[in-house]
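Asks: have a look at this prediction, sequence included:
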Amino acid sequence: MRVLVVFCAVLWCGLVQAAAPVYIGLDAEFGHKTSTSAQAVLQGMEIAVEEINKAGGVLGGRPLEIVVRDNRSITAVGIDNLRELAQVKDLVAVFGGKFSPIYIESLPVVHELGIPLMDPWGSADLITDHHHRPSYTFRLSIKDAWVGPAFVRFAKQQHRATRLGVLLPNTAWGRSNKAALEQAVASAGAQLVGHHWYNWGDPSLVQAYQQLRQAGAQAIILIANETEGAILVKEVAALAPTQRLPIISHWGVTGGNFAKMTGEALNQVDFSVVQSFSFIDNDSPSARRVVDAMGRRYGVASARAIQSPVGVAHAYDLTHLLAKAIDKAGSTDRARVRSALEALPSHKGLLRTYTRPFTATRHDALSRDVLFFSRYTADGELIPIR
């Protein structure tokens, strides 16, 4: 009898291992030469998938697998990748990377295909605040509508600055932030003394910076990724100390090796950046487990050495939520998974306990209270400002 039980157990394990996988897509900016964000999102997904599969997978024993595509930060490539991934049998959803414009331009295709688009990084409001019904976009990240007031509040509290200048990319992400900032200053006793648009690839930002400074700005709000952020920091560091204003940055700069790109110049500029999560001095069981996995899987020496930490953390939690939705749906049918995401029960995650991660009217799993600001050390560590 014991032999029969052991035989059945071995047979069951073999059937689980042989079960057809359930696929999750990831389309992100791996080909962007300075990116660490896409890699961080993949790491968070892979760690979550490993945990889920060790616990028995989904749908009664089917393993999760990740299918990766590189959009090279190009919207047209991202849309082509989305259409290609939608053809994969039993692929239930697609995760994206850090570039909000790709999400926004993909909205019509997402809803045409009826495939859940999962957002672990992009912050533009329109990613979830759109007219498509039912909505197939789900975000576990921050929103520009929350970041605008946080910028203004931080400028006043940390720098006693109420006259602010803004540098923005001429993209949907930049426009999202401009609208949020204009609304934030109107109710906070602050003022935008001016704004300047720039284009990706512009070789210099110092002229626009100087115009904002001469207009009376006491601090600069920077909406940028790592390339343009590094350009500005090096140019400001080269100015006379009296001309160096505090720079308060959106988190796009953390999606690359920003500290290495700026070098010693970063130590010459008062630079802070918005964040939603830190592994540093985080003693929760989930945080310890993920940090241990980062070391075991990717050779990351410590919590302080994790690059693009919000990408890891957000993708980790979002993957676990998606797995619960697949089980709740009882199927790989995408419409059923979408509906299940809106009806998930409480989940104790890495960032927080999600009482109701999503609802039919709210497709943002986080809230504005997750926001805080960090500074870089010379070694590239992002240290929360206490």
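Replies: Structure received.
Asks: going by C-alpha atoms from here, please, whenever you check contacts or count neighbours.
Replies: Fine.
Asks: ok now stretch 319-327, how far from the chain's centre?
Replies: 18 Å (CA atoms, centre = their mean, to the nearest Å).
Asks: actually stretch 158-171, not the one I wrote
Replies: For stretch 158-171, the distance to the chain centre is 22 Å (CA atoms, centre = their mean).
Asks: and it, which residues are buried?
Replies: A161, T162, R163, L164, G165, V166, L167, L168, P169 (16 or more other CA atoms under 10 Å).
Asks: hold the first one in mind and look at this next one:
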Amino acid sequence: MSEKSFKRILIVLLVIALAMLGGRIAKSLGDPVETLVDSQTAHNREIALRLGIATSVGPVPRAAATRLAERLAALSQNGLKLTIHPSTEFGGDERMLKLVSRGELSMVLVTSDFLARRIEALRVFDLPFLFSSRDALHRALDGEFGRVLLDKARQLNLEGLAFWDGGCRHLLADRPLSSPEAFADLRVVESDNRVNRAFFARLGVRYVTPDDTSAQAWEQTLSGVESHSDRLASAHLTLSGHTYFGHLLAIGRDVQDLLTARQQEILLEAAREIAWWTRVEQRDREVEIMKRLRGMGMGIEELPAEARERFRAILSPVEHGFEEDIGADVMAKLAEWQMLHENEATRVGEILIGLDAQLSGESARAGLELSRGIRLAIESINDKGGVLGRRMRLVARDNHGLATRGLENLKFFAGLEDLVAVVGGQKSSVVAAEVDLVHDLELPMLLPWSAARHLTENGFKPNQVFRLSLNDRWTAPFLADSALRRGSRIALVLENSSWGVEFEKIVSRHLNARGVRPVVLQWVDNGQERFDTLISRLRETGAEVVILVDTPDESVPILMELRRHLPSVAVVSHWGLLGGDMTAMQRKAIGGMDLRFPQTGFPNEPNHRAGQAMLAAYRRHLGMDENEPVHVMVGFAHAYDLVGMLAEAVRGAGSVDRRMVRDALERLPVYDGVMKRLHPPFDEQRHDALDDQDYRLGRLTPEGVVVPAGSDEE
């Protein structure tokens, strides 16, 4: 036997031995696959799935689980076998959820109430009077809004399949509650649900403890009312349907990956089919419950549509106040659905403004502030009669920080009749990819945040892009001069994108003209998590000050590393770091650093009259106390002012024709904005309303508040 043949035989034997050893190791470790896929039937692809059901799941969804098992068996010709188990088998609801998220249990059925403690987006079901009817809610869940919500389950390593109906909550009291005024002197059982408490507090009720028999009102589903009917015969039931009690059916993502593409399709099809069944079955059951309650003498009143609208208007600050918790992306998708499908009659004649921004992920906080600034301006305009006798409305879309999504959004906006302009988002790299398209579509774009020079200086005539924000033509020298006041050994730490590349050219040219060359030029990739090399280079070169230009996801970790390893190094940053959420620990640490960044004004300052008026309106919008401090980003004020300018342009054009509106923006004679008096804001050659004379340095306090850095530093 040749040496070559002998080596081949050894390799084959080694592979076989490793395969056998791997199988034994997997078995000894209790490989979760063994618990999910029956080893006796793996060859013919029969899959055994286990569904855990939370203790609070209602009778209809429990019955639906049995129907799901039957439907899966039928559709898969017994290839998918589902068994149903109560959560008590796994040690309770919490333990069950952990098992499915780790792939050790196949599927789970839990209430939206239970999951909302972990997935804040599901608190959308707790917002009162959000939908005009239960049918409208179901139609929304069957569309993109439902898909956005189901995708939130991925936070727990779950894949949401469907929401099954568990009924709506109604109002029980010693009187009918058909108007907001009826709540004035009620005593209500206090709930541990934050949205619920805000709802009742807005109506002026007084809370009592759950065991206080003086309570006059509380919430219940009809199933809940029936279970307490022995002591509620004299109560009045107002069929308000103001919040939804849903059930999420989800599969562990690790388990889903074990299924074939066809099996995944079958599972999704069956889950959606059963969702429809739960809606019909739940309603039929509720009809029977109401018959029994009426037979006991309980008064039951249907809440009229006009009363629902009154409640919705009074409770809108609750909706706005929880938008940050729930997610601007979720609320934007719901508002879009309602505009297109639920409010078709009321939106006739409305003037639409689009917002294409990152409403989820790293810069979601900035996207939320932009949308709030636009909405607040629209609210003020509509309260004064609108524009050309027509009301304005915001249509916001999440671009996820991706240029491809942004381009899709722009095409959607361009197809909306009476949409006059779109407001661009935070990322300069995304807006840069959109510039050609907005000119092809002849769609005016307003920029309240993104700062790359070429966004407005784009070479197009006529130019569709207008900006009230920083322009890096001036921001880069402004930051460079600020850095030079702190030291001559300057490091550039820049996002590895078109934004960072352009910024590097401008700032390096400015530094070179002053005889300074950066000691470090470090590019940071999107999603980068480790910065050991950066810290080493800064230490080795003796850098005294860092010019940081990046988004929040990278800026905040970099600042934390500098705080830990090089606390004496000063930082001059672009304002991109402010676009995300910081933890209390991060705010305290970063607020204690020698950190400066540009601002175009400080509307929070006590002597800023226009800013204080805007913030008072902001408090009313969110239902805040009149003296409660408000900490908004300057992008909020920019968006607010840009919408005001747009309204003036529409008035000047006397039309919603986009070409005429674009031309009118260039001809605005003067605009008294929150940030400053602009005379004029734009002209044919200049599409930046601000310049370097408007820039000031800001700093962050340990409480996370942006304040002026001090006149001696500017």
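Replies: Structure received. What you are looking at is a predicted structure, and each value in this text was computed from that prediction instead of being measured.
Asks: re earlier: for the buried residues of stretch 158-171 of the first structure, which one is nearest L42 of the first structure?
Replies: Closest approach to L42 of the first structure among these (CA to CA): P169, at 26.0 Å.
Asks: quick check: the counterpart of the closest one in the second structure vs A396 of the second structure, distance?
Replies: Using TM-score structural alignment as the criterion, P169 of the first structure maps onto E495 of the second structure. Distance, E495 of the second structure to A396 of the second structure, using CA to CA, to the nearest Å: 27 Å.
Asks: which SS state does the nearest residue to R659 of the second structure once chain neighbours are set aside fall under?
Replies: Among residues not flanking R659 of the second structure along the chain, E442 sits closest, at 7.0 Å (CA to CA, 6 or more residues apart in numbering). Judged by DSSP: H, G, I helix; E, B strand; the rest coil, the three-state class of E442 of the second structure is coil.
Asks: thought V674 of the second structure was touching A639?
Replies: No: the pair V674 of the second structure / A639 is not scored as a contact, 10.3 Å apart, by CA atoms under 8 Å.
Asks: in the stretch 601-714 of the second structure, which spans are strands?
Replies: Assigned strands in the stretch 601-714 of the second structure, in chain order: 671-672, 677-678, 696-700, 706-708 (criterion: DSSP state E, counting those that start in this stretch).
Asks: any idea how far S339 of the first structure is from L117 of the first structure?
Replies: Taken as CA to CA, the span from L117 of the first structure to S339 of the first structure is 13 Å.
Asks: of those two, who's got more company?
Replies: L117 (26 against 20; other CA atoms under 10 Å).
Asks: what does the more buried one correspond to in the second structure?
Replies: By TM-score structural alignment, L117 of the first structure lines up with M445.
Asks: so how far is E306 of the second structure from its match?
Replies: Look at M445 of the second structure and E306 of the second structure: by CA to CA, they are 37 Å apart.
Asks: dump the residue contacts of the counterpart of Q599 of the second structure in the first structure.
Replies: Using TM-score structural alignment, the equivalent of Q599 of the second structure in the first structure is Q275. Listed by CA atoms under 8 Å, 6 or more residues apart in numbering, the contact partners of Q275 of the first structure are W251, V310, L371, F372, F373, S374.
Asks: residue in the second structure matching the last one?
Replies: What it means is S374 of the first structure. That one, S374 of the first structure, aligns with G698 by TM-score structural alignment.
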